[in-house]
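> coordinates only, no sequence provided:
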């Protein structure tokens, strides 16, 4: 049966999928969409072609392969269609879907956010220890499972990279994907992240799907990695070291949590876990504790170096 509440949420958000009971004409037939979902889809305002993201001083070149939903529509999708708490739509600039997909029957949906992180250095891109990042996130995820079990929720496991972090220096895009397992689920989850680096911030496209759809989502992620251009003066190469803010982390920091850390602190991931049932935290290394454990290790090492 199709999941009418499936899809992606924004950075560090919770996806609380709702699956209404829908009658079938015959056992193997796809269920009809709930009328409320169909009505919502008709009331949206999709855009194709070049779409400006003013907050990021950027333009998304979507062509006719994808369509964009502005912030107000994205909020309706996240809250009304996918049944997320209203606060999860705060800061969401829009969403992107494949041209023929609906918000209630889509393989994936990409949620767009922008964070004024400061300029993220990429000069040591080839030296990033992503194996170490993954290990730290996995350890943190497992440590968090004790709290999840105590609260009565399913343990979550970070299986590994569905796609190891890959940095495109020409387009200043960082892409990676995680395979997630929620105990009891027949199919593992897929979380694809696309980060597009600008002069003083990062544009994020976060995609949530099933591992069954890896090929489709990978293709879309690669397209997004090349589909954004920043306005003149706002591009990565326009960075001015003497006047612009610089992020206190690099590419590995983005993968480990980076942009999501501030959001995670603001919303309080533990409170979310206790409030909602079957949750998936995305954008913060699949589970909040994974980020905190990794960051604490990094900070600890930095403090030791300063003392020395």
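It's in. Note that the structure is a prediction, hence the values are computed from the model and not measured. Numbering: from 1, shown residues only.
> please count neighbours and contacts with C-alpha atoms only from this point.
Noted.
> what sits closest to residue 230 if chain neighbours are left out?
Counting by CA to CA, 6 or more residues apart in numbering, residue 230 lies nearest to residue 58, which is 4.0 Å off, once chain neighbours are set aside.
> any idea how far that neighbour is from residue 207?
19 Å (CA to CA, to the nearest Å).
> the more surrounded of those two?
residue 207 (30 against 20; other CA atoms under 10 Å).
> just the helices in the chain please.
For the chain, applying DSSP state H gives helices covering 35-42, 71-76, 130-150, 214-226, 251-256, 260-267, 269-275, 288-307.
> skip the chain neighbours and tell me the closest residue to residue 128.
With CA to CA, 6+ apart, the residue lying closest to residue 128 is residue 252, at 6.1 Å.
> how many neighbouring residues does residue 36 have?
Residue 36 has 10 nearby residues by other CA under 10 Å.
> cool, residue 86 as well?
12.
> before we move on, the earlier item: show me the contacts for the residue nearest to residue 230.
Counting by CA atoms under 8 Å, 6 or more residues apart in numbering, residue 58 makes contact with 52, 228, 229, 230, 231, 234.
> what do you get if the cut-off is 7 Å, keeping everything else the same?
Going by CA atoms under 7 Å, 6 or more residues apart in numbering, residue 58 touches 52, 228, 229, 230, 231.
> now the third one: how far from residue 52?
Read it as residue 229. In terms of CA to CA, residue 229 sits 10 Å off from residue 52.
> before we go on, here's another structure to hold up against the first:
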């Protein structure tokens, strides 16, 4: 039996996404028409209920305004895609609120997918947004990545290198959104990987949208990331400006901490996405949810998974 799909897992809290005034999105026929897909995967694709329009994320007290450019799969279906279609470990679904993809694409198309999660981190102070030293953050992340390569090679995985910023961190003080992207190189892979991160700051937590793709797709992914940074609104009482210092908790870190490791800085005290540890033959990503695109083959390469496993 051949296993196929992406390989990633992340630490996050369990929550559920529920559509608000959502409408059904027409589904393409790519899954049914794609040769080589197992019948179970075709059935999975047909069982999904993509939604567009406004989608409510109750645990985050937020609404995604997707319009008709993207579609949303709720938590239960997103977890099935991650585990059954993209062949992640079951724990990958922990903390996933939903999955967003571009319209007219399926879960098997070679495109990006944005995994949504939320962490009750406490209020992240953006007062020093202009003075953040992201160059130092990048150097620390690069050093941490290189330190893990010996373990990766010993376990039979190729070394991975953080090339640098594909987009330096930028903060939108109006929408309270922080966006950045990293370029990743895996030894033996001619195509570099692209990891885009979008963080929306709320009253006492951070809504996260993470995308993984190839550098060749940076234009499309950048456009989607910028759109996501402007398309989220928090409900009354849950917005950034609703923070009450006398009653609400504050985060243990600022914007640089989000970039260095996302919400995991206060949870796991690790570097984040790039703090990769090999345990029991699986690739475990410590940090906020940062899953692959529907391009399960590409994701497998980006994370250094052995091409095929046969049982």
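Here it is on my side, so go on. Because the structure is predicted, anything quoted here is derived from the model rather than measured.
> give me the TM-score for this pair.
A TM-score of 0.79 describes the superposed chains when it is computed by TM-score structural alignment, normalised by the length of structure 1; 264 aligned residues with a CA RMSD of 2.6 Å.
> which one in structure 2 is aligned with the residue nearest to residue 128 of structure 1?
Correspondence of residue 252 of structure 1 to structure 2, assessed by TM-score structural alignment: residue 256.
> quick check, its match in contact with residue 130.
No. Checked against CA atoms under 7 Å, the pair residue 256 of structure 2 and residue 130 is beyond contact range at 10.7 Å.
> these two: which has the busier surroundings?
Comparing residue 256 of structure 2 with residue 130 by other CA under 10 Å, the one with more neighbours is residue 256, at 21 against 10.
> rewinding a little: of residue 229 and residue 52 of structure 1, which one has the most company?
residue 229 (20 against 16).
> residue in structure 2 matching that one?
Under TM-score structural alignment, residue 229 of structure 1 pairs with residue 233 in structure 2.
> got the contact list for the aligned partner of residue 168 of structure 1 in structure 2?
When structure 2 is aligned by TM-score structural alignment, the residue opposite residue 168 of structure 1 is residue 172. By CA under 7 Å, 6+ apart, the contact set of residue 172 of structure 2 is residue 178.
> any idea how far residue 172 of structure 2 is from residue 205 of structure 2?
Distance from residue 172 of structure 2 to residue 205 of structure 2, by CA to CA: 17 Å.
> what's the burial count for the residue mapped onto residue 190 of structure 2 from structure 1?
Matched to structure 1 by TM-score structural alignment, residue 190 of structure 2 sits across from residue 186. Using other CA under 10 Å, residue 186 of structure 1 has 8 neighbouring residues.
> same check, this time on residue 32 of structure 1
Applying other CA under 10 Å, I find that residue 32 of structure 1 has 12 neighbouring residues.
> ok so, going back, format the contacts of residue 58 of structure 1 as JSON lines; extra columns: distance to residue 66 of structure 1.
Rendered in JSON lines, the data for these read as follows (distance: CA to CA, whole Å):
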{"residue": "52", "distance to residue 66 of structure 1": "14"}
{"residue": "228", "distance to residue 66 of structure 1": "13"}
{"residue": "229", "distance to residue 66 of structure 1": "16"}
{"residue": "230", "distance to residue 66 of structure 1": "19"}
{"residue": "231", "distance to residue 66 of structure 1": "21"}
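> now do the same contact list for the residue nearest the centre of structure 2.
The centre of structure 2 sits closest to residue 210, judged by CA atoms, centre = their mean, with a distance of 2.3 Å. Applying CA under 7 Å, 6+ apart, we find residue 210 of structure 2 in contact with 114, 115, 116, 196, 197, 198, 289, 290, 291.
> surely the fifth one and residue 182 touch.
Think residue 197 of structure 2. No. Applying CA under 7 Å as the test, residue 197 of structure 2 and residue 182 come out as separate, 8.5 Å apart.
> residue 87 of structure 1 maps to what in structure 2?
Under TM-score structural alignment, residue 87 of structure 1 pairs with residue 91 in structure 2.
> and residue 239 of structure 1, what's its match in structure 2?
In structure 2, residue 239 of structure 1 lands on residue 243 (TM-score structural alignment).
> spatially, what comes nearest to that match if we skip its sequence neighbours?
Closest to residue 243 of structure 2 by CA to CA, 6+ apart is residue 203, at 5.0 Å.
> okay, now that neighbour: neighbour count?
Residue 203 of structure 2 has 24 nearby residues by other CA under 10 Å.
> separation between the aligned residue in structure 1 for it and residue 241 of structure 1?
Mapped onto structure 1 by TM-score structural alignment, residue 203 of structure 2 lines up with residue 199. Per CA to CA, residue 199 of structure 1 is found 10 Å from residue 241 of structure 1.
> what's the answer for residue 300 of structure 1, then?
27 Å.
> contact partners of stretch 63-83 of structure 1?
Contacts for stretch 63-83 of structure 1 (CA under 7 Å, 6+ apart): 5-6, 16-18, 37, 44-50, 84-86, 89, 92-99, 103.
> which residue of structure 2 sits farthest from its center?
Distance to centre of structure 2, CA atoms, centre = their mean, peaks at residue 246 (32.5 Å).
> mind jotting down where the strands sit in the stretch 101-250 of structure 2?
Counting by DSSP state E, counting those that start in this stretch, the stretch 101-250 of structure 2 has strands at residues 114-119, 160-172, 177-186, 193-201, 206-214, 232-234.
> just put these in CSV and tack on distance to residue 69 of structure 2.
Shown next, in CSV, are the strands of the stretch 101-250 of structure 2 (distance: least, CA to CA, whole Å):
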stretch, distance to residue 69 of structure 2
strand 114-119, 13
strand 160-172, 22
strand 177-186, 20
strand 193-201, 17
strand 206-214, 16
strand 232-234, 14
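> which one of those strands lies closest to residue 279 of structure 2?
The minimum distance between residue 279 of structure 2 and the strands of the stretch 101-250 of structure 2 falls on strand 160-172, with 16.7 Å, by CA to CA.
> would you mind getting the average deviation of the closest one from structure 1?
Compared with structure 1 after fitting, strand 160-172 of structure 2 deviates on average by 0.4 Å (mean CA distance after the TM-score superposition for structure 1).
> now do the buried residues in stretch 276-292 of structure 2.
Across stretch 276-292 of structure 2, burial judged by 16 or more other CA atoms under 10 Å covers 276-278, 283-292.
> what about the equivalent of residue 114 of structure 1 over in structure 2, how many neighbours?
Using TM-score structural alignment, the equivalent of residue 114 of structure 1 in structure 2 is residue 118. Counted with other CA under 10 Å, residues neighbouring residue 118 of structure 2 total 26.
> ok, and the closest non-adjacent residue to residue 118 of structure 2?
In space, residue 118 of structure 2 is closest to residue 207, 4.5 Å off (CA to CA, 6+ apart).
> what about residue 91 of structure 2, neighbour count?
With other CA under 10 Å as criterion, residue 91 of structure 2 counts 16.
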